[in-house]
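Asker: Turn this into a structure:
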Amino acid sequence: MAFIEELGLTSDGKREMSVEEFKRWLKRFDSNGDGRIGRSEMKEAVRLSGGFFASWKSKRGVKSADSNHNGLVDDTEFRNLANFADKYLNITITS
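Answerer: As a prediction, the model looks like this:
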């Protein structure tokens, strides 16, 4: 997977990226091009990151980041995904 090869790894084996890099990476899964990430798009990100239980994790991730409760993660909510990325996508978000 090309997107994994271009990312740096920390000493604990996690990929490390800034919030902006994380946004760009996650937006690769924006299948409808609306600039927001929905549950099915998040599911694909989890699945391609090697995660199990992608449906459950994607539902949990969107729900935890979606501060306006519209079912989508938009530009203002990407930072809310830092804990989710660390736990389920093996990505450490730096400031």
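Asker: hey, let's count contacts and neighbours off CA atoms from now on
Answerer: Will do.
Asker: so what secondary structure elements neighbour the helix or strand harbouring residue 92?
Answerer: Element membership of residue 92 [criterion: DSSP states H and E] is strand 91-94. Judged by 3 or more C-alpha pairs under 8 Å, 6 or more residues apart in numbering; DSSP states H and E, the packing partners of strand 91-94 are strand 15-18, helix 19-27, helix 82-88.
Asker: Second input sequence below; structure requested for side-by-side comparison:
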Amino acid sequence: MAIKQNTARSVNGEVTVEEFKEWLKRFDMDKDGRISREELRRAIRSIHKHFSGWKSSRGIQYADTDGDGFIGDNEIVNLVEFAQKVLGLQIVPY
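Answerer: Next up, the predicted model:
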């Protein structure tokens, strides 16, 4: 997934885990280093996936291992797995 360099910033093709993380950081609106449900919803919506509200809720449930309602750096691997399984994104290690 290539991350397009335009303002829409969509994820298509193949990306590395690091590229995915950098793309996701663009949606961290409060710059706290964590991804909230709303921020994840915006990211999902930006790649034109349907049911972004439902999918963002599921993504938080799937990836949030400490139960704080946010995806932190240590939980991003879980979110990568969710993005591959549920969103159909092609994310490679390097």
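Asker: that older thread, can I get the helices and strands packed on strand 91-94 of the first structure in CSV with distance to residue 48 of the first structure?
Answerer: Putting these into CSV (distance: least, C-alpha to C-alpha, whole Å) gives the following:
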stretch, distance to residue 48 of the first structure
strand 15-18, 14
helix 19-27, 11
helix 82-88, 12
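Asker: Tell me which of those lies nearest to residue 63 of the first structure.
Answerer: helix 82-88 (10.4 Å; C-alpha to C-alpha).
Asker: in that closest one, what counts as buried?
Answerer: Residues of helix 82-88 of the first structure classed as buried by neighbour count (16 or more other C-alpha atoms under 10 Å): 82, 83, 84, 85, 88.
Asker: quick check, nearest of these to residue 25 of the first structure?
Answerer: residue 85 (11.6 Å).
Asker: Hmm, the closest one is touching residue 79, no?
Answerer: No. Contact between residue 85 of the first structure and residue 79 fails when scored by C-alpha atoms under 8 Å: they sit 10.0 Å apart.
Asker: residue nearest the centroid of the second structure?
Answerer: residue 24 (5.2 Å; C-alpha atoms, centre = their mean).
Asker: Residue in the first structure paired with it?
Answerer: In the first structure, residue 24 of the second structure lines up with residue 26, judged by TM-score structural alignment.
Asker: The residue nearest to its match when sequence neighbours are not counted in helix, strand or coil?
Answerer: In space, and not counting its chain neighbours, residue 26 of the first structure is closest to residue 45: 7.1 Å by C-alpha to C-alpha, 6 or more residues apart in numbering. Secondary structure, DSSP: H, G, I helix; E, B strand; the rest coil: residue 45 of the first structure is helix.
Asker: Can you give me the distance of the counterpart of residue 45 of the first structure in the second structure to residue 84 of the second structure?
Answerer: Aligning on TM-score structural alignment places residue 45 of the first structure opposite residue 43 in the second structure. For residue 43 of the second structure, the distance to residue 84 of the second structure equals 14 Å [C-alpha to C-alpha, to the nearest Å].
Asker: Lovely, talk soon.
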